[in-house]
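Visitor: coords below, sequence missing:
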């Protein structure tokens, strides 16, 4: 569990961020039922605080609970166009992936990189 809140992390990196209310327990349970799997703990904690995150340019960094997608062995949690950021279902602790590369060692690392200046993005 984080020592600080997800809102604190997001606002520290992107102070002008507008955050939505958190997803309800019912919405998270509905997503898990629809996807047929439990969501990773860090994702659940984030969704409870803010149901999705968008970068300053509007790019969806983390989708809302009702937008999460299971794609084969991946749980896609964000992105747009050709970029899809995902957990590998076999090993969610391996980090957040873009195609076959790790772009965040965990969800917090990915969120900080995605919201930070372009120089922090390694993808």
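Guide: Now that the structure is in, tell me what you want to look at. All values derive from a computational prediction rather than experimental measurement.

Visitor: okay, CA-based contacts and neighbour counts for the rest of this
Guide: Will do.

Visitor: next one: the residue positioned nearest the centre of the chain relative to residue 24, how far apart?
Guide: Note on the chain: the residue nearest the mean C-alpha position is residue 62, at 3.6 Å, using Cα atoms, centre = their mean. According to Cα to Cα, to the nearest Å, residue 62 stands 16 Å off from residue 24.

Visitor: again with residue 118
Guide: 32 Å.

Visitor: those two: who's more crowded?
Guide: The residue with more neighbours, out of residue 118 and residue 24, is residue 24; 15 against 10, by other Cα atoms under 10 Å.

Visitor: surely the more buried one and residue 48 touch.
Guide: Yes - with contact defined as Cα atoms under 8 Å, residue 24 and residue 48 form a contacting pair (6.6 Å).

Visitor: another one to put next to it:
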């Protein structure tokens, strides 16, 4: 389902090979919170999605675990930004802004974190809408 939706939005998108259950479990263990169901299903079909402009629309399971753990552990980030623990970043725009699901409390909407202002705002009402917009639209479509 997810591969078809992605390729319909952007036939030239670069899709990773499916992530195994071990990779998904490693994300959840590293972050201490479950993956959103839709994101886990997408990763089972393709472990990462790169858009036509080279943006990492959806990161690999390994990168989701690594980048989120690094953001949460960085002492300098703790001094600059609101806590990152409630968020699970999974993609970016190539310019520093990152896309996330809120995990505390769990939500299905996609939010964008602005790295310059530390604002966190609603970008899309779900993963399918996010993929369609991120793969079809250009510029700061999420503002």
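Guide: The structure has been received and is ready for your questions. Everything numeric here is computed off the predicted structure, so don't read it as measured data.

Visitor: wait, is residue 90 of structure 2 part of a strand?
Guide: Yes - membership of residue 90 of structure 2 in a strand is supported by DSSP: H, G, I helix; E, B strand; the rest coil.

Visitor: which non-adjacent residue is nearest the aligned partner of residue 55 of structure 1 in structure 2?
Guide: Aligning on TM-score structural alignment places residue 55 of structure 1 opposite residue 51 in structure 2. Spatial nearest neighbour of residue 51 of structure 2, chain neighbours left out: residue 13 (4.9 Å); criterion: Cα to Cα, 6 or more residues apart in numbering.

Visitor: residues contacting that neighbour?
Guide: Counting by Cα atoms under 8 Å, 6 or more residues apart in numbering, residue 13 of structure 2 touches 6-7, 49-52, 135.

Visitor: related to what we said a few turns ago, wait, isn't the residue nearest to the centre of structure 1 in contact with residue 77?
Guide: Yes - the criterion here is Cα under 8 Å, and residue 62 of structure 1 meets it with residue 77 at 5.4 Å.

Visitor: the helix ranked longest in structure 1 maps to which residues in structure 2?
Guide: Using DSSP state H to define each element, structure 1 has its longest helix at helix 25-35. Alignment of helix 25-35 of structure 1 against structure 2: residues 21-31, by TM-score structural alignment.

Visitor: average gap between the matching stretch and structure 1?
Guide: Mean deviation of stretch 21-31 of structure 2 from its aligned counterpart in structure 1 after superposition (mean Cα distance after the TM-score superposition for structure 1): 0.7 Å.

Visitor: buried ones in that stretch?
Guide: 23-24, 27-28, 31 (16 or more other Cα atoms under 10 Å).

Visitor: distance from the centroid: which residue in structure 2 tops it?
Guide: Max distance from the centre of structure 2 (Cα atoms, centre = their mean): residue 79, 23.5 Å.

Visitor: my read is that residue is in a strand, agree?
Guide: No - per three-state DSSP, residue 79 of structure 2 lies outside any strand segment and is helix.

Visitor: which position in structure 1 pairs with it?
Guide: In structure 1, no residue is matched to residue 79 of structure 2 (TM-score structural alignment).

Visitor: stretch 38-47 of structure 1: how far from the chain's middle?
Guide: 9 Å (Cα atoms, centre = their mean, to the nearest Å).

Visitor: residues in contact with that stretch?
Guide: 1, 6, 22-23, 28, 32, 52, 64-65, 92, 107.
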